[in-house]
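*Asks:* Generate a structure from the sequence data that follows.
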Amino acid sequence: MELQNLSKGNQHHEADVPKEGGFCRVPPEKAKFLHHKSNAPSQFTDFEGKTSFAMSVFNLSNAIMGSGILGLSYAMSNTGIVLFLILLTCIACLSCYSIHLLLCSAAVVGIRAYEQLGLRAFGPSGKILAAVIITLHNIGAMSSYLFIVKYELPLVIQTFLGQSASSDNWFMNGNYLIIIVTICIILPLALMKHLGYLGYSSGFSLCCMVFFLSVVIYKRFNISCPLEVFGNFSVNTSLPDDTCTAKFFTINHETTYTIPILAFAFVCHPEVLPIYTELSNPTKRRMQNIGNVSILGMFIMYFLTAIFGYLTFYENTEAELLHTYSKVDLLDSLILCVRLAVLVAVTLTVPVVLFPIRRALLQILFPGKPFHWLRHIAIAVCLLFSVNLLVIFVPNIRYIFGIIGATTAPSLIFILPGLFYIRIIPSDQEPMNSRPKIQASCFTALGFIFMTMSLTFIGIDWLIGENRSHGGH
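*Replies:* Reported below is the predicted structural model:
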């Protein structure tokens, strides 16, 4: 009877996971882990997934969407419209392929935890490495979001209340504001038992970013060419005739810096497996569709934001798009609302980013332990306390963030998924000379190329900055 049931389960899952054309194949002895209705004890969670498809899309999209969207117009100004579109399309496709590799590896061994995949592929050292990379990357992301709150929220309050920039009121102090925001908004959401419960807040966060995109499109037809808008800043300077002309291909010294920014625009991989774990009716194909829909939605939003922002300011586009709008009219009420919407969006993203860190720490510190509220709450409080201290007392950690991002992001997107696939998929099913494993090997090599390139750019920028500072003395 057990053999008959197992055979039926194998047929079901092998039909769900195609064997050819680069798709993973589930070995029969592992298929039993994939049947979500099995009576056997779960290998990856003590929670029966109940999160809907839509809520999962909201959560994954919110994990993808970051503050980097504010710099995409600047990236387009340094690459040109066509080159930007080509790069963005390639990176979106690579991100979908990366999710495919993760899901294939998870399907074969019946594990839906990034750290456990590291354990299966490389032993305890692989588990620790995956947990450390996830922790460092997501702490960097959380800190960057809180830095935006620290510096932008006082400006919004100042403008709404008509206060001067030098006001000594406590509510104009960014350090106090991030503590208040953390305690009142972020912490309660971070204490949710399951990531799926954040689907509503993630949906609202995405609505805020859609509002931001709508204003960017509206302002494109509301603001005249930067030749007039920025004329007051260069009265005695004759501007080139092509200042208000869109460029399709652009190569300059900033182009090389924008490529890594675009490459990491779809980082969401630490959240993929936790979302998969809590998905109702979980199958690889269903989770892959969630990843594809989320990446497609963010691709459209990224491109529209970039092109309408660029076509508003052309070469005058600055690295932070909202700051460029402020030069047009600092007191524009619509732009103030957009600033507030962006602040709400990044604030609601922090709890989503926190969940994979807590999961990684639980895998390292309390492996195999059942859920316990005290551990759940304590880790969230300690993480938020540490990130707040980092944001408050470290005035400029640009290079630290840069180095962490240049090493952890390519590891999460390219290197680890490729290595997991190579190590976990049995060689008797897919030998190293098979097309899927060759593709995974090339994908991993691409990750090392991105890492080397990003670290090189950071080093050059660092040296140039030091040379300028010495020259100033």
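*Asks:* going forward, measure contacts and count neighbours with C-alpha atoms only.
*Replies:* Will do.
*Asks:* Met76 contacts Tyr310, doesn't it?
*Replies:* Yes - between Met76 and Tyr310 there is a contact under CA atoms under 8 Å: 6.8 Å.
*Asks:* Would you mind telling me which of those two has more residues around it?
*Replies:* More crowded of Met76 and Tyr310, by other CA atoms under 10 Å: Met76, with 30 against 27.
*Asks:* Now do the contacts for the more buried one.
*Replies:* Met76 sits next to 84, 306-307, 310 when contact means CA atoms under 8 Å, 6 or more residues apart in numbering.
*Asks:* Just send these back as CSV, with secondary structure and distance to Arg285 too.
*Replies:* Below are the contacts of Met76 laid out as CSV (DSSP: H, G, I helix; E, B strand; the rest coil; distance: CA to CA, whole Å):
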residue, secondary structure, distance to Arg285
Phe84, helix, 30
Ala306, helix, 31
Ile307, helix, 33
Tyr310, helix, 37
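*Asks:* Can you say which of the residues you listed are buried?
*Replies:* Buried residues within these, counting neighbours by 16 or more other CA atoms under 10 Å: 84, 306-307, 310.
*Asks:* before we go on, could you also do this sequence so I can check it against the first one:
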Amino acid sequence: MAKANSKSLREGGGSPSDSVHEEDRALLSVDSASDDEDIVVHPGAPPEPRTPRTPNRVRFNLPPLDAETSGDDTAPPPPYQDAPLSGRRDRHHASIPLLTDIEAPSVTLAASPWSDDDDVQSWAERERQRPKSGLRSAFMNMANSIIGAGIIGQPYAFRQAGLLTGVILLVVLTITVDWTIRLIVVNSKLSGSNSFQGTVEHCFGKTGLIAISVAQWAFAFGGMIAFGIIVGDSIPHVMTAIWPNLSEVPVLGLLANRRAVIVIFVLGISYPLSLYRDIAKLAKASTLALISMMIILVTVVIQGILAPAEARGSFDVKLLTINTGVFQAIGVISFAFVCHHNSLLIYGSLKTPTIDRFARVTHYSTGISMLACLLMALAGFLTFGNLTQGNVLNNFPSDNTMVNIARLCFGLNMLTTLPLEAFVCREVMMHYWFPGEPFNMNLHLIFTSGLVVSAMMLSLITCDLGAVFELIGATSACALAYILPPLCYIKLSSRSWKTIPAVACVCFGTIVMGISLVQAVAKMISNEGGTVQCR
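*Replies:* Predicted coordinates:
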């Protein structure tokens, strides 16, 4: 129709301006008698591309891409690179607040935004090489982070809190930890930071960086001490069971001595492994660790049922309902469940990293871990009652073959797990004092040697594994699990009813930290419960 009108105008000798006015009158005149066929519709300007939304519905202002890339809906996502990142981000990364650069204290994942010369082939190759896992693998990684050395202290936690209170605490704390683990990912999206440390520093500046660094360092260093104690509690029992007269043999008799075993095995096995720069070389130990935990769990359940009457403890009303060590029990349970420093790592390793998929992994992992801890706690506590020790394996006799196999698995597992904690401590120190600096072999050797030797010395002078669990759980575990994640959420989000649970969680963590720390120190000073004998 428009072409016909133009042709008639040219034949009539009309000027171009007359044709424009004529068209305007035809389109805009209210009194026009033409029907719908006379209306000419011009397409408007193409709409500007909207800002993409993240899975938790938070909107970011991203830098515009070039016209060729932004107009192609099939354009591939940013490529991944394997270069490690430091804990603090540069300005280029700070300008793109997406979870493409995710790192944890122990393992680093990295990604970078688009570059102009990228093509589909190079992107596909980087995507193929990116460390990624499905829901099952992510579940195994998180469950392994939770079901660690702390599970051995769950019967002791029930002794401190009482049976009924212990069950309630385990369920409530599992739900709370499940929520705060997911909250770390939400906080990372809100802040645009690529790590737990970066989020806390974004929210509270230098003070926040100091707080998260101290909490992570103390938790990892406390784990090193606990692992040294476990090695001393486990290996000598196994050696004397295999070779009853070992203590009388020159030189080799040292393997029957607790302190000698700690020095020999920590310096001979754990220390060389701690000198690795790449933590991935110890990745195979994770599978063995989970298998070892399952062996220990089955052993405690079976041998607890078969335990002789003289080895069993007694019960009273307090032990069955509520005991005086409720806050200390919270610390022991918290030590077992804290895996918050690995949450962003596990999130970033998913093939499709979304909040919903990560929530599913978290629910499954914490749920299965809670059942394992509950089974261990009930099997150990209902067997030994008031005699339950911090390391429940020490309640069994030294000549029990099945228990000795579990001790061997546990001790060897701790020898390979101690370097992982040393790596965390070393990285926290390097990122705090020397951020962004190139690798320095002298600093690497000094930090590693100092950490391993100091943790070994502390494990030589203490035998009470329960006291270590209480202290670390009361301080760093409470800060990592109950205080810092909700505190960052309060800082990043708008004030509404949604922040009420976060405020309650911060108050809970602060109260538990203060009371349980005072109780644990007072217990050690007053020697309450008697001196724990090194066996």
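*Asks:* Which one of the contacts of Met76 of structure 1 is nearest to Ile290 of structure 1?
*Replies:* Taking CA to CA as the measure, Ile290 of structure 1 sits nearest to Ala306 out of these, at 24.0 Å.
*Asks:* Identify the residue of structure 2 aligned to that closest one.
*Replies:* When structure 2 is aligned by TM-score structural alignment, Ala306 of structure 1 is paired with Ala377.
*Asks:* That match and Phe158 of structure 2: what is the separation?
*Replies:* As for Ala377 of structure 2, its distance to Phe158 of structure 2 is 7 Å (criterion: CA to CA, to the nearest Å).
*Asks:* what's the answer for Leu465 of structure 2, then?
*Replies:* According to CA to CA, Leu465 of structure 2 stands 15 Å off from Phe158 of structure 2.
*Asks:* the strands in the stretch 351-500 of structure 2, which residues?
*Replies:* Counting by DSSP state E, counting those that start in this stretch, one finds no strands in the stretch 351-500 of structure 2.
*Asks:* which stretches of it form helices?
*Replies:* 355-384, 401-433, 441-461, 465-472, 478, 484-492, 500-526 (DSSP state H, counting those that start in this stretch).
*Asks:* Nearest to Leu267 of structure 2, out of the ones you listed?
*Replies:* Closest to Leu267 of structure 2 of the helices of the stretch 351-500 of structure 2, according to CA to CA: helix 441-461, at 8.0 Å.
*Asks:* got the buried residues for the closest one?
*Replies:* Residues of helix 441-461 of structure 2 classed as buried: 444, 447-449, 451-452, 455-456, 458-460 (neighbour count, 16+ other CA under 10 Å).
*Asks:* what helices or strands is it leaning on?
*Replies:* Judged by 3 or more CA pairs under 8 Å, 6 or more residues apart in numbering; DSSP states H and E, helix 441-461 of structure 2 is in contact with helix 196-242, helix 258-265, helix 271-274, helix 401-433.
*Asks:* okay if I get these as CSV plus distance to Arg10 of structure 2?
*Replies:* Formatted as CSV, these follow (distance: least, CA to CA, whole Å):
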stretch, distance to Arg10 of structure 2
helix 196-242, 68
helix 258-265, 100
helix 271-274, 88
helix 401-433, 77
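*Asks:* Let me have the ones you listed in CSV, adding mean neighbour count and distance to Ala94 of structure 2 as columns.
*Replies:* Converted to CSV, those look like this (neighbours: other CA atoms under 10 Å; distance: least, CA to CA, whole Å):
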stretch, mean neighbour count, distance to Ala94 of structure 2
helix 196-242, 22, 11
helix 258-265, 20, 44
helix 271-274, 20, 32
helix 401-433, 22, 17
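*Asks:* nearest to Thr324 of structure 2, of the ones you listed?
*Replies:* helix 196-242 (24.0 Å).
*Asks:* quick one: that closest one to structure 1 mean distance?
*Replies:* Its aligned residues in structure 1 lie a mean 1.5 Å from helix 196-242 of structure 2 after superposition (mean CA distance after the TM-score superposition for structure 1).
*Asks:* now for that helix, which elements pack on it?
*Replies:* Packing partners of helix 196-242 of structure 2 (3+ CA pairs under 8 Å, 6+ apart): helix 163-191, helix 258-265, helix 401-433, helix 441-461, helix 465-472, helix 484-492.
*Asks:* that older thread, okay if I get the helices of the stretch 351-500 of structure 2 as a markdown table plus distance to Met239 of structure 2?
*Replies:* Shown next, in a markdown table, are the helices of the stretch 351-500 of structure 2 (distance: least, CA to CA, whole Å):
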| stretch | distance to Met239 of structure 2 |
| --- | --- |
| helix 355-384 | 24 |
| helix 401-433 | 9 |
| helix 441-461 | 19 |
| helix 465-472 | 21 |
| helix 478 | 37 |
| helix 484-492 | 44 |
| helix 500-526 | 31 |
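*Asks:* what about the closest residue to Lys284 of structure 1 other than its chain neighbours, neighbour count?
*Replies:* The shortest distance from Lys284 of structure 1 to any non-neighbouring residue, by CA to CA, 6 or more residues apart in numbering, is to Leu103 (6.2 Å). Neighbour count for Leu103 of structure 1, taken as other CA under 10 Å: 25.
*Asks:* which residues touch Leu103 of structure 1?
*Replies:* For Leu103 of structure 1, the contact set (CA under 8 Å, 6+ apart) comprises 273, 284, 288.
*Asks:* residues touching the nearest residue to Val512 of structure 2 once chain neighbours are set aside, list them.
*Replies:* Excluding the flanking residues, the one nearest Val512 of structure 2 by CA to CA, 6+ apart is Phe327, at 6.1 Å. Phe327 of structure 2 is in contact with 161, 512, 515-516, counting by CA under 8 Å, 6+ apart.
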